[in-house]
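Student: Coordinates only, no sequence provided:
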């Protein structure tokens, strides 16, 4: 075999193996380095994101506390003013005249604009509600006329004994945040009213998030409220709230919000039952990570190419003497030289060449003896072939006998010889092809049944039930005849009295052909299995034909085509199998 012929085979060469081995080693090392670089860079970026997010949250919380302290600090100013505090101390606050109410609200407005809270421009209105629920209200220049329905809604849920500042929102008013504090008398300590500041949510959050990355969002929440800086992040904020409040020191974690991964830093604001959280999409970190890895991957690509060329060079250096040795062996096989030349490149190859030349000399010694033995064997084979009967000679002889019977007007012998000839012809053709049309298969089955009926005279009757629509489809050659033979020889022949044989073929709902051979013979023993049949060279009355057919059907169509046996001894026995309907006839045994 020449080198070109070896190249056409699927066996890899040593050069290919060495090149592949070195390439795989280099690739594994580089992949490990990529993994290390990726994991290490990811850890560094995660740490940087943690520092950045927590620093932003701490800054925002510091601003929150400053603003809350500012909001809380104006309440004592209002209580210290006698124009406001005296009506609140009075039991009949609601009997104040319109002039007194106007004076109180003017004083409230004056005090508001005298504080730095007015310069922040996120206050909508201020309410003071007396103990008899009389409402004094002022609006800012940046807000419309304040309404009173918010106060009524807030009072329904307010605990008038709560001394701390409360932050709350209303379900039907998602644009405002309310800071609420109960007022108590400095003389008696009794509840005298409620102070409410209405803060515009959007302006308040924008003030605190002006330095926040646009892709991040801020969320403020407690058990009764949740506000967020980005209106598109409502679902994420609600999912963040469901994770629970983070009490005490600042915490950092990775959370899945609305099917998306986020870095989240959270902390409870001191003095308020309120938690602030800053969330950043984790995908931003991966974008930064991919950007960092691009240059690294370009460098690795160059290293891989250098490694590949190095592998090819090393493999050529190792395999070059092997190629030379193979070339010389091919020259010897083509009788162009008689021995291998010395291989001085590597010591191992030189030893191998010397041993190979010694083997060639030993082969020359035995050549003549082997040649003589081959001549004797060839003569024996020719003699054996001469003694074989040509199947065409046998068929021609049967046709001659049939012609003689027809001339002698012996129709019965004529039909039997014709049937036997056709059956032998089918058997010969089955060795040349794997599949046959169902119509032809049934024709050979009928010849076989006819011969058996002539043998047993009127003992066996047969009924063939096959739809015409199935006649042109292909089935495996001689797949029905072995079942018919088994039914007659093992079922009906031992039976006392007349026997009935039915060949039934049906099309199933799953576009398959179900072939069944039914007889009323002696049947099979209980728990009989086709695959348990053992081969026998001495006993001809075995079911080995069933086992062979079962194996052939399995190789062609798989598990679905195994033979199925349903037998009630002496009553009814059915052997069936199922194959897909196909004009292609399934898979050829020659392809297996």
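Tutor: Nice, thanks for sending it over. A quick note: this is a predicted structure, and the numbers were derived from the prediction, not measured.

Student: make it CA atoms for all contacts and neighbour counts henceforth
Tutor: Noted.

Student: for the longest strand along the chain, packing partners?
Tutor: In the chain, taking DSSP state E as the definition, the longest strand is strand 173-184. Packing partners of strand 173-184 (3 or more C-alpha pairs under 8 Å, 6 or more residues apart in numbering; DSSP states H and E): strand 166-170, strand 191-200, helix 201-208.

Student: list the buried ones in that strand?
Tutor: Buried residues in strand 173-184, counting neighbours by 16 or more other C-alpha atoms under 10 Å, are found at 176, 177, 178, 179, 180, 181, 182, 183, 184.

Student: could I get those as JSON lines with distance to residue 80?
Tutor: Below are the buried residues of strand 173-184 laid out as JSON lines (distance: C-alpha to C-alpha, whole Å):
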{"residue": "176", "distance to residue 80": "27"}
{"residue": "177", "distance to residue 80": "25"}
{"residue": "178", "distance to residue 80": "22"}
{"residue": "179", "distance to residue 80": "20"}
{"residue": "180", "distance to residue 80": "18"}
{"residue": "181", "distance to residue 80": "15"}
{"residue": "182", "distance to residue 80": "15"}
{"residue": "183", "distance to residue 80": "12"}
{"residue": "184", "distance to residue 80": "12"}
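
Student: Presented hereafter is structure B, for comparison with structure A:
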């Protein structure tokens, strides 16, 4: 698996490195990204995080609305329940009934007195539609307590009232009967705690719902006390199977767990509608509210934003197309003409000119660039036709002049005659020294005027010089050499090692009257290094800086002892830089305690300037 992944990465690199994209394509891509990417980011964000966040917030709002409707309805029901409790505690029915039982008043006076006392509390309350009571001794005799006509005490309402009357409890009973909210309660006499009557109150259900200011966007349904019926503020719940499905599930749950506070959400099986349910248990009843909405309402805000993004795209894409066309005409086309002209120069067509007409260069900035390019092209042609050959000739003359400064003016024939006489006299040491000196002089005179020779010849000259110096110092001079034999045929500038050896002897060995010289020639990466190390006095930082300025020609060489070697090492450095360039040359630095390193760096089989 790991190998396969590496292969894929390698293949992608090959694809991208095979051909670089043009500036025109890069800029068009960049502009398109800058225009379209923000819109796409907004759209993607809305499609995922923002969409879910908006749905969650909408659901939370709907749930809070459901809670608010529950609290509003329960508040009004509780207020009416408190009024019925006052009937018991204020003895509004018991007092007239006691008078009637004592014979102090007749039936007519009993009813008038009871109705007058109850009507004060009930008749002006907008929540109460109708209210009446009946005595248990004569349940068929109904006593209205409000000004409205008594029309409800029949059918299911009458049956529910008699069920309450048969129950010995004095608790308030809240029921939904025929889609209306009723409150039932048995009235007991405080003295002797005898049940004397049953009170029935019909709430103004529709007005209670109307005052909740519920929206037409959803349906609002209430269940009370696990009843089979509900009250609703909708228009189509009865005819919608999906909504009925939600209500059946809620009714089932409410029957099982109606006595606990609970909130939850549910949808129908087709995911078309969503219900928000909140139920709460009160002292005298349990109330459950269901708010049913079409699920498309959850996406209303999101759809609005999607429409906005689509509108932006409709506007942005034509503008982007116009911008790209203008950009190509005023920017990319002129650049393409200039790139083609540069390619012509690269192919050797010096002096090429770019037309400066309006069709080719549509704006002032590019006209200025074209004029500058044409002028530059003309100058380049002149430099290549005249100045280059002149510069090459100047370099050759300078190299010959530098070499001539260190070529001795001795006659090699004279040395051959001296060598012959030494041999005849039997003086072998003198003969070998003369042979070494002859080799050295023959090499430095360079009768063939070669600019480059083999590394083997350069080392042969260095060996001749070291032999002469070793004869001078004897055992006081130690010479160690380490030469890479594989690079001996490499071409190098002439007379570059001898000046370094002379400098090592003059400033190192002679100052201490003894010492060691190491000669190391080796190849490292694409370069050849020739390193001469010698013992002697410590090379200070100031001395290093002075030597560097001499090598670079920044400091004038003073006459006196050491002038010849200073000229020699400077010439070596300058010749190498003229032949190979400024990245190569000679450096002299301290490389240890009382050890100085002189290092030449040249390219291995490098190109010559």
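Tutor: Yep, it's here. As the structure is a prediction and not an experimental result, all values here were calculated from the model.

Student: Now the TM-score, please.
Tutor: Overlay of the two chains. TM-score (TM-score structural alignment, normalised by the length of the first structure): 0.42; 347 aligned residues with a C-alpha RMSD of 6.4 Å.

Student: circling back to that earlier point, tell me what angle the longest strand of the first structure forms with strand 191-200.
Tutor: 150 degrees (axes from the mean of the first three to the mean of the last three C-alpha atoms, to 10 degrees).

Student: what's the angle between strand 173-184 of the first structure and strand 166-170?
Tutor: Computed by the same axes, to 10 degrees, the angle between strand 173-184 of the first structure and strand 166-170 is 140 degrees.

Student: any chance you could map the helices in the stretch 301-450 of the second structure?
Tutor: 333-346, 364-382, 388-405, 412-425, 428-445 (DSSP state H, counting those that start in this stretch).

Student: which of the residues in the longest one are buried?
Tutor: Right, helix 364-382 of the second structure. Neighbour counts over helix 364-382 of the second structure (16+ other C-alpha under 10 Å) mark 366, 367, 370, 373, 374, 376, 377, 381 as buried.

Student: Using CSV, please lay out the residues you listed together with distance to residue 439 of the second structure.
Tutor: Converted to CSV, those look like this (distance: C-alpha to C-alpha, whole Å):
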residue, distance to residue 439 of the second structure
366, 66
367, 66
370, 62
373, 57
374, 57
376, 53
377, 53
381, 48
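
Student: The nearest residue to residue 437 of the second structure once chain neighbours are set aside - how many residues pack around it?
Tutor: Nearest residue to residue 437 of the second structure, sequence neighbours excluded (C-alpha to C-alpha, 6 or more residues apart in numbering): residue 464, at 6.9 Å. By the criterion of other C-alpha atoms under 10 Å, residue 464 of the second structure has 21 neighbours.

Student: Using the three-state scheme, assign residue 464 of the second structure.
Tutor: Secondary structure, DSSP: H, G, I helix; E, B strand; the rest coil: residue 464 of the second structure is helix.

Student: residue contacts, it?
Tutor: 436, 437, 439, 440 (C-alpha atoms under 8 Å, 6 or more residues apart in numbering).

Student: what comes up buried for the helix or strand where residue 457 of the second structure lies?
Tutor: Here residue 457 of the second structure sits within helix 455-473, counting by DSSP states H and E. The neighbour-count check on helix 455-473 of the second structure (16+ other C-alpha under 10 Å) flags 455-459, 461-469 as buried.

Student: Which positions in the helix or strand harbouring residue 156 of the first structure come out as buried?
Tutor: Residue 156 of the first structure belongs to helix 149-157 when assigned by DSSP H and E. Across helix 149-157 of the first structure, burial judged by 16+ other C-alpha under 10 Å covers 150, 151.

Student: In this structure residue 113 of the second structure contacts residue 96, no?
Tutor: Yes - judged on C-alpha atoms under 8 Å, residue 113 of the second structure makes contact with residue 96 at a distance of 6.6 Å.

Student: neighbour-wise, which of those two wins?
Tutor: The residue with more neighbours, out of residue 113 of the second structure and residue 96, is residue 96; 23 against 18, by other C-alpha under 10 Å.

Student: Tell me which stretches of the stretch 301-450 of the first structure form helices.
Tutor: When assigned using DSSP H, counting those that start in this stretch, the helices of the stretch 301-450 of the first structure occupy the ranges 347-387, 391-407, 411-430, 438-456.

Student: Let me have those in a markdown table, extended by mean neighbour count.
Tutor: Output for the helices of the stretch 301-450 of the first structure, formatted as a markdown table (neighbours: other C-alpha atoms under 10 Å):
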| stretch | mean neighbour count |
| --- | --- |
| helix 347-387 | 12 |
| helix 391-407 | 15 |
| helix 411-430 | 17 |
| helix 438-456 | 18 |
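
Student: who are the neighbours in contact with residue 498 of the second structure?
Tutor: 461, 462, 465.

Student: gap between the second one and residue 246 of the second structure?
Tutor: Spelled out, it's residue 462 of the second structure. Residue 462 of the second structure sits 108 Å away from residue 246 of the second structure, going by C-alpha to C-alpha, to the nearest Å.

Student: follow-up on the earlier one: looking at the helices of the stretch 301-450 of the second structure, spot the one closest to residue 551 of the second structure.
Tutor: Across the helices of the stretch 301-450 of the second structure, residue 551 of the second structure has its closest neighbour in helix 388-405 (13.5 Å, C-alpha to C-alpha).

Student: Does the closest one pack against any helices or strands, and if so which?
Tutor: Taking 3+ C-alpha pairs under 8 Å, 6+ apart as the contact cut, helix 388-405 of the second structure packs with helix 563-580.

Student: Thank you, goodbye.
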